[in-house]
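Attaching a predicted model along with its sequence, questions to come.
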Amino acid sequence: MHQISHVSTQATRSFREDINGLRALAVICVVLFHYKFAAFDGGFIGVDIFFVISGFLMTQIVISRINESRFSVWEFYKARTMRIVPALLFLCFVLLFLGFFLVDPIRLERMSKEVIESNLFISNIVLWREVGYFDSRAEEKWLLHTWSLGVEWQFYILFPVCILALTKLVRSKSWLLAVMLVVLALSFLLCLLFQNKYQQATFYLLPTRAWEFLFGGCVAVMGCNRGSRLAGYWGTFVGLVAILVSMVIVNRLTLWPSLPTLLPVLGTCAVIWANDDRASWAANPVMRLIGLWSYSIYIWHWPFFVGWSYLELPLSFALPAFGVFFAGGAVLVTLAQRVLAERADILFHQRGLRFASIVVAWIAITGLAANMLFLRGVESRYPLGPERVEALRQSTEDWGFPRSCFGLKPDGETKACGIGLSNPGRPIVFLGDSHASLWYNRFATDKVDDMAPPIKFLVAAGCPPLVGMLRAEQPSRCQGFLETALHEVEKSHARRLILSAFWTTYLRFGGTDMPCFVAGAKCRSAADPDEFRQQVDHVIDSTADRLLSIRKNGTDIVIVLPVPSHDLNIPIVLAMREFYGFDTRDLVGISRAAFDERALLSRGVLKDLARRVGATILDPADYLCDLQSCATADKDGIPTYIDSNHIRASIIKKPKFDFLDRLVAP
């Protein structure tokens, strides 16, 4: 095995206070971000810090052992397994054990699936495939955060093999560094090329994340500062400033990973390179302790938050409660380690036996999760019986519209779907977000009437059909869709254009999914209600101009006002409350007064838009609500909603929704 000459292997075994401090800083950022502290809206950069640290340490370990002629890929995998897997398995076991007693079957079934995905280290791939407006909210995913462990593990699998192969071809640090920089550049270029069209893939997958690990790896190959206190001080100072600045200027509107990701990545590299042996900023007891426990804090903080949200406890107390919970757990683990350490050393004195025990535990816990998944969350535990659970589960899955029909194709064309699209005549077009796709279920039949007009659906999940407005959390996902769709409406000389969307979430300041407003190449959120209303007025002006140009083709325009919506995911929360015997009365109906207040601005804005362009208004609330409430369940108490705001496909086919038929009438 060839050595890589002149590659520094310093500090591969010694404890580095500065790297431990970076771990502490990273996990603090992530936890405060997940626990919704406004000042840490950019706290997700903590994951990028972890990636750089991993790249640095893994490169040091691999190259140092290659130089010492004692590197084994198998031993590397075993070491990573023993470092990462035991804590993850313990977490998964605790979740499944407590879940059996404390979590309803629907959520336990989902938890079991997530445990299997996490134990296989494929959470990132599954999230990439599943992610979308219809996927369960982040607060409902117990192991959402393990996507980063998936990326790291995939890096661990490939990286040592690639380095080992390179050592057969190159013997100098310069050549190794050159090859790593080329791969780094290709990964970063791929990230920049895919960040708009394939944002979810760019976020979750290794090929567009590898460059972050490789930056850390390049620092390891080049070698760190060797004792210059001035260089150590300034390197640390510049690096920490870069990390802190990035945390301030980055937020959930920032496309990520992207060019701005260089700031925390290079900042982390600078701190690592500085190799400050004093690292006073990280050497205090609190930072040292948080750094040492950073992995455990990371893997436990999110399931605790999900459990807290699941029980509908006040979010303002979630962080203090987690602090008490984790501190108590850490004390118990420390005491247990001291008591059992000697016996464990006797029992597992051989490294191979320790590894075998981990493998057995992995098989057992993954098998337990698979069994719970097979039993559909152990439905027999549900107090109202398995049939009730199945009815609630079907409510969450009763969609109907093809999921392959959302947004744009890679070539920029719409993924248009519909009924009778090959029929002659001018089409009737439904345009909007997922709410527009709801009405597909009213008109979709097994036998298409050849004489009926074609009905086309142009929809992009989570994208408001208003000119100059995008979804704040993922603006790039909506970019280009509306203009492409409107151009298609014009080109087809549509007979009727029907606009429908989750208006109350876009046209209400302070909502859960506030939009951003296009300003040149950027999309900015409003800072206060007054600015929000000004921006909305500008958007309505732009939308009115665009619709008036479409009307010149003889296209009728219909605007569907907001569908009654709840604040809670109705079937999911109903399952939890029934499991515990809690009050469910507020879930079987939406207060008409509360809904009218929530929809006040959106209704006024949309009616004004309709007046300006000569559009017809259709208000679902007139048919779905009485003076007191809007029903969200049928006479048997089965939810009529998929979640908080999407009506079930099977419900829309019922006579109660006959009012929709006028939308496709001549």
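In hand now; what should we look at? Numbering: from 1, shown residues only.

CA only for contacts and neighbour counts going forward, please
Will do.

before we move on, which element is the closest residue to Leu184 other than its chain neighbours in?
Counting by Cα to Cα, 6 or more residues apart in numbering, the nearest residue to Leu184 once its immediate chain neighbours are dropped is Trp211, at 4.5 Å. Assessed by DSSP states H and E, Trp211 sits inside helix 210-222.

Tell me how far Tyr310 lies from Gly267.
37 Å (Cα to Cα, to the nearest Å).

Quick one: distance of the helix or strand containing Leu240 to the chain centre.
Leu240 is part of helix 229-249 when elements are defined by DSSP H and E. In terms of Cα atoms, centre = their mean, to the nearest Å, the centre of helix 229-249 is found 29 Å from the chain centre.

Comparing Tyr310 and Gly267, which shows the higher neighbour count?
Gly267 (25 against 18; other Cα atoms under 10 Å).

Use this one as the comparison:
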Amino acid sequence: MTFRKDINGLRAIAVLAVLLYHFKISGFGGAFIGVDIFFVISGYLMTSIIFSKLATDKLSLLDFYIHRARRIIPALAVLCVAVWLFGLLYLPTIDYRELLYTIQNAILFVSNIGFANQVSYFDTPSQENWLLHTWSLSVEWQFYLIYPIVIILLRKFLSLRSIKYIILSLAIVSLILCIVQTWIFPVKAFFLLPFRSWEMLAGGIAFLFPLKLNNNTYAKLIQYLGFVAIALSIVFISTSMHWPGYLAIVPVVGTMLIIWVNQHSFILNNMVSQWLGKISYSIYLWHWPFAVALTINGSINEWQYVVYSLLITLLLAFLSYFFIEIRVKINKTKVIQIICYLLIIIFVVALSSTTRHLLRAYPKLRASIMSKDFYKIDSISAEKYLSIARYCLVSHDMKQFPECKAGEGEPSLIIMGDSHAAAIYPAIKKVNPKATLLWTHSACLMVEGVHYANNMQPGCINLFKQKKALLETQYSNVPVLFVNFLTSYISEKNVGNIYFTKPTISLNDLQQQFRKAYIHSVCEIAKHRPVYVLKPIPVAGTNIPKHMALSLVLHGSTVEVTNPISDYYKNNDFILGTIELAKKQCNIQTLDTLPYFCADNKTCITTENGYPLYFDNNHISQYASERLAPIFEPIFEHKP
């Protein structure tokens, strides 16, 4: 196939867009569409290779897979080993375990499936995942595996002309599924092949249905339209919009137009664009860990750190391209080549899985290579919850919920809430002489009448219904403590996803429905027993153990993270107001962690004596929880 400078230049635009987005350069909020440009390019190139070979009956699946493996696997494997080593030396164990799992998924090209079952690509936890960017490589690899097989099977029964229209039809079906799924399950629409394949098939359509223009002026005009579509997408599309969905049509069609007309352009053909295009894969591989490091360290908006990171990225990409992408060639038989690439994958999988096993079997193994400061961070963050609290935290759909009791004797407290409730249990354990019932469910808003779009969280709804019914007949006068990360539920991102009386259409609508339902819920339960509500716990804003560990690497000591107390009141103003209204209406009692986290009434701390007070960016650590024990003493001073 003839080398096309315009496509190589498009690669440069795509990777520059990705860099702009990941390094948070202002004014380019939609630059994540760089990945969509890559998808279209991949689809075009793969279709041109497959159909050109088919036309001469020279298509070999082994050859096709070998060329893809040579291009992708060695460089990816080196990245995986590099982050494995970095994590071994510098990441808290809890984060290192997660990284090892992600390494395995990345080299097996299934990381997109793993991420699809977690949180959104645009949410903070995802932005701190060291290999999040491998999701797109997994999507492409899955496409590479399936696409030629489908075409070969179709060729046995159909003409090439018929296959072209089948590919067009498949692209339309995938696009429709993508649009629908973006509204129903946007995370799955973002990460999974069935909802992304239309973008690669769009590239195939650009090859199969060439645009024949005799007028160079028209061709230039179409090319400019393509540039405008991409530029508008980069500037005006944002993470607050439903993505990919129908909006992805704009950059995809823009890329198709540029590929279709195949015109010379200074934007695409200049020396810098051509050089960046050649090393774009390696740039894409190596830039993301640096973006994650800056995000965790809180330096992502400091231009000097961004410049240093970009320069190091370009250096590593240059080395990766010339010493791995170009040089690594296995001059053996096809079968031997396939075996060698499989062995590379097996090696990385074995490395990550063996390390995970050793960490489980010998939890103190890493202590020998840790500094004293690092060990303090690691020991606190290694366990998120006490074992009983973790056991009682339901995280899957259930219809029946057995009692979950911590401690001995008769229950003297019932805790209802989400993972924040599980995180505060160490404090309760210190001051409760009797047993505690833990009625907790992950990501569960404990409010009567809550509905989740698309029937999400049925277990959460069932749990609240069953336990509320139980309270009507049992545990009279046993205090109930509500602990929920309320601010995360009643937020802009959940408009339309959470509602109480009717689907919500605005944040104000969601807030008003919630306020009414929340006050009703706690007041109903307060009719026959004391009810305590823990006011919102200050959030850290960044993953504190990761930040502290990275600070040790970059600065030789931990750097304190503090947040102004004004941020707390700004973020929690509505929730605090709702709790106060409930307190006035039915005399519930409130408990407050603010005096501990924000003792000077000006700033809120996230560390103490070198120990993290959080095990991520919002859940308090066991260390912090135990120090909150005095806050909960008033519960047990209650006399029935």
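Ah, there it is. Nothing here was measured: the structure is a model prediction, and the numbers come from that model.

Let me see the TM-score of these two.
The TM-score (TM-score structural alignment, normalised by the length of structure 2) is 0.76; 602 aligned residues with a Cα RMSD of 5.0 Å.

before we move on, the earlier item: contacts only, for the residue nearest to Leu184 of structure 1.
Neighbouring residues of Trp211 of structure 1 by Cα atoms under 8 Å, 6 or more residues apart in numbering: 183-185, 187-188.

now swap in Ile283 of structure 2 and tell me
Ile283 of structure 2 touches 15, 313-314, 316-317, counting by Cα under 8 Å, 6+ apart.

counterpart of Asp567 of structure 2 in structure 1?
Taking TM-score structural alignment, Asp567 of structure 2 has Arg598 as its aligned residue in structure 1.

Does that match touch Thr504 like I think?
Yes - taking contacts as Cα atoms under 8 Å, Arg598 of structure 1 lies within contact range of Thr504: 6.7 Å.

ok, these two, which is more surrounded?
Counted by other Cα under 10 Å, Arg598 of structure 1 and Thr504 do not tie: Thr504 has more neighbours, with 24 against 19.

Please report the distance of the most centrally placed residue in structure 1 from Ser309 of structure 1.
Per Cα atoms, centre = their mean, the C-alpha nearest to the average position across structure 1 is that of Ala138, at 6.2 Å. For Ala138 of structure 1, the distance to Ser309 of structure 1 equals 11 Å [Cα to Cα].

Likewise for Ile550 of structure 1?
Relative to Ser309 of structure 1, and taking Cα to Cα, Ile550 of structure 1 is found at 46 Å.

In terms of packing, which of those two has more residues around it?
Here Ile550 of structure 1 and Ser309 are compared on neighbour count by other Cα under 10 Å; more neighbours surround Ile550, at 22 against 15.

dump the residue contacts of the more buried one.
489-490.

Now check structure 2 for the residue matching the residue nearest to the centre of structure 1.
Using TM-score structural alignment, Ala138 of structure 1 pairs with Ser126 in structure 2.

From Glu98 of structure 2, how far out is that match?
12 Å.

just Tyr391 of structure 2 next, same as before
Separation of Tyr391 of structure 2 from Glu98 of structure 2 (Cα to Cα) stands at 20 Å.

go on, Ala423 of structure 2?
From Ala423 of structure 2 to Glu98 of structure 2 the distance is 19 Å (Cα to Cα).

Looking at these two, which is more packed in?
Using other Cα under 10 Å as the criterion, Ala423 of structure 2 and Glu98 rank with Ala423 on top: 24 against 13.
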